[in-house]
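> Predicted model, plus sequence, below.
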Amino acid sequence: MPSTVRVVILDTGTRRGLADSAYNERRAACERTADEFRVKALRDISLAEFENRASDLDETTRKRVRHVITENERTVRAAESLRCGDVKTFGQLMVESHFSLRDDFEVSSPALDAMVEIARSQPGCLGARMTGAGFGGCAVALVDAQVAQSFAQNVAEQYRRQTGHEPAVYISRARDGAEIVAEE
């Protein structure tokens, strides 16, 4: 992740409640569909293959499966954009991911949607999405490092005003992951 950006964690101050069963239902529907398509996992189905057989699925299952397949494709594109240092594309993929989680997988919440929209409206925000299992919790935003502090303050104020919830906002700088260090 380039040093010119920050990852900002945006805790909505809301929790999932009884949403575990709803998430498990989505997972089970995806596993059943993988079995019906005779593949180990939905990652083994291309978008073209899915579209050819999508009419065989009920609307709800079709939306859930479409999310998983397109999210896998977005993840591959996101990794490539980071390898190339293209944070603009990475940010746009974050937004597309949020829309898919909201509209197809249906695991967002009014608080998460408000947080993401407020974040996206701020100067210097390259992208934002919910994170985790959904139905509450946190969103993340990719933000220009030069405005990260004012971004955090503005998002917190606007979110508090709009929802009445007390958010927590954390600015982080992404670093390289763990690696093996050769012994001398």
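Looks like it came in fine.

> going forward, measure contacts and count neighbours with C-alpha atoms only.
Noted.

> Correct me if wrong: Val95 contacts Ala128.
Yes - counting by Cα atoms under 8 Å, Val95 touches Ala128, with 5.5 Å between them.

> Which positions in the helix or strand containing Met115 come out as buried?
According to DSSP states H and E, Met115 maps onto helix 110-120. Neighbour counts over helix 110-120 (16 or more other Cα atoms under 10 Å) mark Ala111, Leu112, Asp113, Ala114, Met115, Val116, Glu117, Ile118, Ala119, Arg120 as buried.

> ok, now stretch 76-88?
For stretch 76-88, burial by neighbour count (16+ other Cα under 10 Å) applies to Ala78, Ser81, Val87.

> cool, and stretch 128-137?
Ala128, Arg129, Met130, Thr131, Ala133, Gly134, Phe135, Gly136, Gly137.

> Put this next to the first one:
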Amino acid sequence: MPDLVAQRCRHVVAENERVLHSVAALRVGDVTAFGRDMDESHTSLRDLYAVSHPVLDTMVEVARAAAWLPGRASPAPGLAAAPSAWSSTPASPRWWMPCSEVARRTGLTPQIYLSGAEAGAGIILGE
């Protein structure tokens, strides 16, 4: 198989393993392991699937330096992309400091959307 296809396959197989590992980690409350999985996911998307962008890489790097749990950049060719990052502390002014660092390094002003953990999508049956 061509090298490029093999790289993509390595990413997909490893990503599936990371998802299973992440689910197990979250079930026992191990957010550090979950963060590592997300960080590895971004690295794999960047290096093996080649779908990252220098701005996304900068945003993930800044989030790491801010001691947020590692994040995962989720680019889609031709579409907007957004990294996800987590912090174990409630929202505070220090959360906004990384935005100014990203703006300084990229010339772009990121937006942060704060969210708590939710149960996820489900089916709502009519009454």
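Nice, I can see it. Computed from a predicted model, the values in this text were never measured in an experiment.

> Inside strands: which ones of the buried residues of stretch 128-137 of structure 1?
Ala128, Arg129, Met130 (DSSP state E).

> Of these, which is the nearest to Phe99 of structure 1?
Arg129 (8.1 Å; Cα to Cα).

> so how far is Arg175 of structure 1 from the closest residue in space to the closest one that isn't next to it in sequence?
Spatially, and ignoring its direct neighbours in sequence, Arg129 of structure 1 is nearest to His98 (4.6 Å; Cα to Cα, 6 or more residues apart in numbering). Distance of His98 of structure 1 to Arg175 of structure 1, computed by Cα to Cα, to the nearest Å: 23 Å.

> what about those two, which has more around it?
His98 (26 against 9; other Cα atoms under 10 Å).

> Please report how far the residue mapped onto the more buried one from structure 2 lies from Trp96 of structure 2.
Using TM-score structural alignment, the partner of His98 of structure 1 in structure 2 is His42. His42 of structure 2 is 22 Å from Trp96 of structure 2, where distance means Cα to Cα.

> tell me, the longest helix seen in structure 1 lands on which residues of structure 2?
In structure 1, ranked by residue count with DSSP state H as the criterion, the top helix is helix 59-83. Using TM-score structural alignment, helix 59-83 of structure 1 lines up with residues 3-27 of structure 2.

> The matching stretch vs structure 1, average distance?
Here the mean offset of stretch 3-27 of structure 2 against structure 1 after fitting is 0.5 Å, by mean Cα distance after the TM-score superposition for structure 1.

> so the very next helix or strand once past the longest helix of structure 1 versus helix 59-83, what angle?
The helix or strand immediately downstream of helix 59-83 of structure 1 is helix 87-103, counting by DSSP H and E. Compare the direction of helix 87-103 of structure 1 with that of helix 59-83 by axes from the mean of the first three to the mean of the last three Cα atoms, to 10 degrees and you get 170 degrees.

> For helix 87-103 of structure 1, enumerate the helices and strands it packs against.
For helix 87-103 of structure 1, the packing partners by 3 or more Cα pairs under 8 Å, 6 or more residues apart in numbering; DSSP states H and E come out as helix 59-83, strand 125-130.

> quick one: the alignment partner in structure 1 of Ile112 of structure 2 from His98 of structure 1, how far?
Alignment note (TM-score structural alignment): Ile112 of structure 2 maps to Val169 of structure 1. Noted for Val169 of structure 1: a distance of 19 Å to His98 of structure 1, by Cα to Cα.
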